[in-house]
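S.K.: can you look at this prediction? I've put the sequence above it.
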Amino acid sequence: MHRVGYLLSDGFQVMAIATQSVFEYANLVVGEPFYHVENFSPAGGEVRSSLGMSVSTRPLKSRRPIDTWIVAGVNDPLASPPPADVLAFLRRAGPRARRIGGICTGGFVVAEAGLLSQRRATTHWAYSREMQKRFPDVRVEDDRIFIVDGPVWTSAGMTAGLDLALAMVEKDLGAEVARSVAHKLVMHQRRSGGQSQHSEMLNLAPKSDRIQSALSYARENLSRPLTVDELADKVSLSPRQFSRVFTLETGQSPARAIESLRLEAARLMIEQSRHPLDVIAKETGFRDRRHLREAFMRGFGLPPQAVRREARNAA
């Protein structure tokens, strides 16, 4: 049996314990209690979440051996330093555990305990710069869903904790079990650690259903030319009216927004597949690999080959 201990402190994010469902459903998929999950806090007893909900915990001093420790994050890791007894415990228990994970801003606690020194890590994008400033010996990568560096795992904010927990299940029980768990949890997709925290669809944030529909159509048809006339026709607007409304709602021209969607899709294919660049360029709507390279240099400051190399090195 693999024991998973969640280390909670007052004000912890509720989303952190939502990740326990991943381990629960892994047990259902394999048909036996492979994982045993418990909540801990320094003194034990009731611990209140940021939402005000209380969770019962066991005291750290009464613990049994734990294989995986997961440190829950809080809404504002800068409001107060982690409790001294929590840091002392992590310094003792962290090196003895099979692995230790920091969900969202829980990575700050792991870093404060010295367990991220000279390692790669990520956290919620809103606090990544502060993490790098506070812990200069940590290589903070602010555009990753989760990062595994040896026995230390860290995730980006909120729902990225689900991806981290699912990756742990895949490590322990294999890809097929992880896929089945994701399916049962109705997760839209299993995101890899190298995937960006940011989504162009979220960044554009259209206000009307028409522009949202146009963007959804574009993302599903990136291999097409996707002219303004075509997009406008799909949402029953004139090209001139469509361009005006689109720019008003998103702050970008249709052409620039479509290129951003193409870049996002191409980057994911480059990081997560072995497809040749010619194929990726065609699938995402670029004229050829040269056009793809030009767009990457504008958007990321790196050629596609460098992005693929970084992804493979990270893996």
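M.R.: Done, it's in. Numbers count the residues shown, from 1 in each chain.
S.K.: only C-alpha atoms from now on, for both contacts and neighbour counts.
M.R.: Noted.
S.K.: in the longest helix seen in the chain, what's buried?
M.R.: Longest helix of the chain, by residue count under DSSP state H: helix 254-272. Taking 16 or more other C-alpha atoms under 10 Å as the basis for neighbour counts, the residues of helix 254-272 that come out buried are 254, 257-272.
S.K.: and the next helix or strand past that helix?
M.R.: Proceeding N to C from helix 254-272, the next assigned helix or strand is helix 277-283, under DSSP states H and E.
S.K.: show me the strands in the stretch 151-300 of the chain, by range?
M.R.: Defined through DSSP state E, counting those that start in this stretch, the strands belonging to the stretch 151-300 of the chain, from first to last, are 152-155.
S.K.: for the residue nearest to Ala167 when sequence neighbours are not counted, what are its contacts?
M.R.: Spatial nearest neighbour of Ala167, excluding adjacent residues (C-alpha to C-alpha, 6 or more residues apart in numbering): Ala178 at 7.4 Å. The neighbourhood of Ala178, defined by C-alpha atoms under 8 Å, 6 or more residues apart in numbering, consists of Ala26, Leu166, Ala167, Val169, Glu170.
S.K.: here comes the other one, which I'd like you to weigh against the first:
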Amino acid sequence: MFEIGLACAVFGVRHDGLFDPWYDLRLCGVSPEAADGAPGFALNAPYGLDELARADTVLVPAVPEECIDGTREVPAELIAALREAADAGKRIASLCNGAFALAAAGLLDGRPATAHWAHTATLARRYPKVDVDDQVLYIDDGNVLTSAGMSGGLDLCLHLVRRDLGAQVANQLARVLVVPAHRPGGQAQFVERPVPETDDDSLMPVLAWAADNLHRTLPVDDLAARAGMSPRTFHRRMRSAVGITPLQWLLAQRLNRAQELLETTDLPIDHVGERSGLGTANNLRRLFALHLGVSPTEYRRAFPSAHPARGPRPAGRMADARA
């Protein structure tokens, strides 16, 4: 129920001023009868699995526990519908343990994939052809994407919005949902201490300051001093609380800022590099090619109307399939 709720919150709710048209979310199921969800809930799917072939993107939420341990098979109808959608070139994404449905359909064979960390060992054992990674929040492998459990599914949903409509729209939606605007997929899904023990122990003030000052040179030693920690302690706290190093976090924030500037301004490439803290135009191009697979100019061309004031860009239709 949680993963379906995430999909509905991101793709099924239209927020004024965010983007128009928004996604058309359709809940699909093996049968129209109500299915048991969490205790006290029942779930009705108004659409059948034939809807998946007409969707642009198919989301597969977590499957029942029995489909994870193998005491119950993923419904054959769902497997057939997923294969048909994949053969038609549809984008298919699993949330949490929906990866077991994709694996049962053979869609993860030879691909990197993830799921909730508590079940990745089972996924690897039951489907040895899958390259399972239990250390990441989500994996984007082109037209097949998988995510970790719980909030990792939300990160993947926001990543899909970012791919479709740009960084600015995804960041605005994240603010509406009161969640971090961008957590990179490579961030660890299981961290030692995600919640600070006391307010004084929190990294959030210094990270918020850094996010507002990305145009500056931000040596890790200076950030550590601002946080009142030694560089070694700051590095360790970042790893334990966020799951990545300070430099990895800074790079992700700067790439995100550069994407926003390319979408919403006509600044020259060298100015985008300066304002995002990525340096020269050549360095910006190198980092975009390495991490995004496109040049800054190509990225700007792909989102000519990401800003609502410039007019809407057609959005794909999302179909949400459940096991």
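M.R.: It's in. Note that the structure is predicted; figures quoted are calculated from it, not measured.
S.K.: overlay the chains and give the TM-score.
M.R.: Overall, the chain-to-chain superposition scores 0.64 on the TM-score scale (TM-score structural alignment, normalised by the length of structure 1); 235 aligned residues with a C-alpha RMSD of 3.2 Å.
S.K.: against Asn75 of structure 1, how distant is the residue nearest to Ala167 of structure 1?
M.R.: Ala178 of structure 1 sits 28 Å away from Asn75 of structure 1, going by C-alpha to C-alpha, to the nearest Å.
S.K.: with Leu51 of structure 1 instead?
M.R.: Taking C-alpha to C-alpha as the measure, Leu51 of structure 1 falls 10 Å from Asn75 of structure 1.
S.K.: again, but for Ala281 of structure 1
M.R.: The gap separating Ala281 of structure 1 from Asn75 of structure 1 is 40 Å, by C-alpha to C-alpha.
S.K.: who has more neighbours out of the two?
M.R.: Set side by side, Ala281 of structure 1 and Asn75 show unequal neighbour counts under other C-alpha atoms under 10 Å, the larger going to Ala281 at 25 against 18.
S.K.: three-state assignment of the aligned residue in structure 2 for Val109 of structure 1?
M.R.: Aligning on TM-score structural alignment places Val109 of structure 1 opposite Ala101 in structure 2. In terms of secondary structure, Ala101 of structure 2 is helix; the call rests on DSSP: H, G, I helix; E, B strand; the rest coil.
S.K.: same check, this time on Tyr127 of structure 1
M.R.: helix.
S.K.: counting neighbours, what do you get for it?
M.R.: Counted with other C-alpha under 10 Å, residues neighbouring Tyr127 of structure 1 total 20.
S.K.: where's the residue lying closest to it once chain neighbours are set aside relative to Gly45 of structure 1, distance?
M.R.: Take Tyr127 of structure 1 and drop its neighbours on the chain: the residue closest to it by C-alpha to C-alpha, 6+ apart is Thr105, 7.7 Å away. In this view, Thr105 of structure 1 and Gly45 of structure 1 are 23 Å apart by C-alpha to C-alpha.
S.K.: which one's more surrounded, the two?
M.R.: When neighbours are counted by other C-alpha under 10 Å, Thr105 of structure 1 and Gly45 differ, and Thr105 comes out ahead with 31 against 14.
S.K.: so what corresponds to Leu160 of structure 2 in structure 1?
M.R.: Pairing criterion TM-score structural alignment: the partner of Leu160 of structure 2 within structure 1 is identified as Met168.
S.K.: so the residue nearest to Tyr127 of structure 1 makes contact with Gly157?
M.R.: Yes - in this structure Thr105 of structure 1 lies within contact range of Gly157 using C-alpha atoms under 8 Å: 7.2 Å.
S.K.: check contacts around Ala88 of structure 2.
M.R.: When the contact criterion is C-alpha under 8 Å, 6+ apart, the partners of Ala88 of structure 2 are Ala53.
S.K.: Asp56 of structure 2 versus that one, what's the distance?
M.R.: Ala88 of structure 2 is 10 Å from Asp56 of structure 2, where distance means C-alpha to C-alpha.
S.K.: now swap in Phe11 of structure 2 and tell me
M.R.: Relative to Asp56 of structure 2, Phe11 of structure 2 is positioned 13 Å away (criterion: C-alpha to C-alpha).
S.K.: what is in contact with those two at once?
M.R.: Counting by C-alpha under 8 Å, 6+ apart, the contacts common to Phe11 of structure 2 and Asp56 are Met318.
S.K.: give me the more crowded residue out of these two.
M.R.: Neighbours were counted for Phe11 of structure 2 and for Asp56 using other C-alpha under 10 Å; Phe11 has more, 22 against 17.
S.K.: which residues does the more buried one contact?
M.R.: Here Phe11 of structure 2 is in contact with Trp22, Tyr23, Asp24, Leu25, Met318 (criterion: C-alpha under 8 Å, 6+ apart).
S.K.: now the counterpart of it in structure 1: which helix or strand?
M.R.: When the structures are aligned by TM-score structural alignment, the residue of structure 1 matched to Phe11 of structure 2 is Phe23. Phe23 of structure 1 belongs to helix 20-30 when elements are defined using DSSP H and E.
S.K.: now the next helix or strand after that helix against helix 20-30, angle please.
M.R.: Heading C-terminal from helix 20-30 of structure 1, the first helix or strand you meet, by DSSP H and E, is strand 35-41. Using axes from the mean of the first three to the mean of the last three C-alpha atoms, to 10 degrees, one finds that strand 35-41 of structure 1 and helix 20-30 are set 160 degrees apart in direction.
S.K.: so which elements touch strand 35-41 of structure 1?
M.R.: Of the remaining helices and strands, those touching strand 35-41 of structure 1 by 3 or more C-alpha pairs under 8 Å, 6 or more residues apart in numbering; DSSP states H and E are strand 2-7, helix 20-30, strand 54-59.
S.K.: any idea how far Ala182 of structure 1 is from the residue nearest in space to the middle of structure 1?
M.R.: Residue closest to the average C-alpha location in structure 1 (C-alpha atoms, centre = their mean): Ile145, at 2.4 Å. According to C-alpha to C-alpha, Ile145 of structure 1 and Ala182 of structure 1 sit 16 Å apart.
S.K.: joint contacts of Thr105 and Gly157 of structure 1?
M.R.: When contacts are counted by C-alpha under 8 Å, 6+ apart, the set common to Thr105 of structure 1 and Gly157 consists of Thr123, His124.
S.K.: Leu82 of structure 2 maps to what in structure 1?
M.R.: Matched to structure 1 by TM-score structural alignment, Leu82 of structure 2 sits across from Leu90.
S.K.: tell me the contacts of that match?
M.R.: Val110, Ala113.
S.K.: that one: what secondary structure?
M.R.: Under the three-state scheme (three-state DSSP), the conformation of Leu90 of structure 1 reads as helix.
S.K.: what residue of structure 2 takes the place of Met187 of structure 1?
M.R.: If you follow Met187 of structure 1 across to structure 2 using TM-score structural alignment, you land on Val179.
S.K.: next up, the contacts around the residue nearest to Val132 of structure 2 when sequence neighbours are not counted.
M.R.: Nearest in space to Val132 of structure 2, with sequence neighbours left out and distances taken as C-alpha to C-alpha, 6+ apart, is Ala113 at 5.1 Å. When contacts are counted by C-alpha under 8 Å, 6+ apart, Ala113 of structure 2 is found next to Ala99, Val130, Asp131, Val132, Asp133, Tyr138, Ile139, Leu145, Thr146, Ser147.
S.K.: that concludes my questions; thank you for your assistance.
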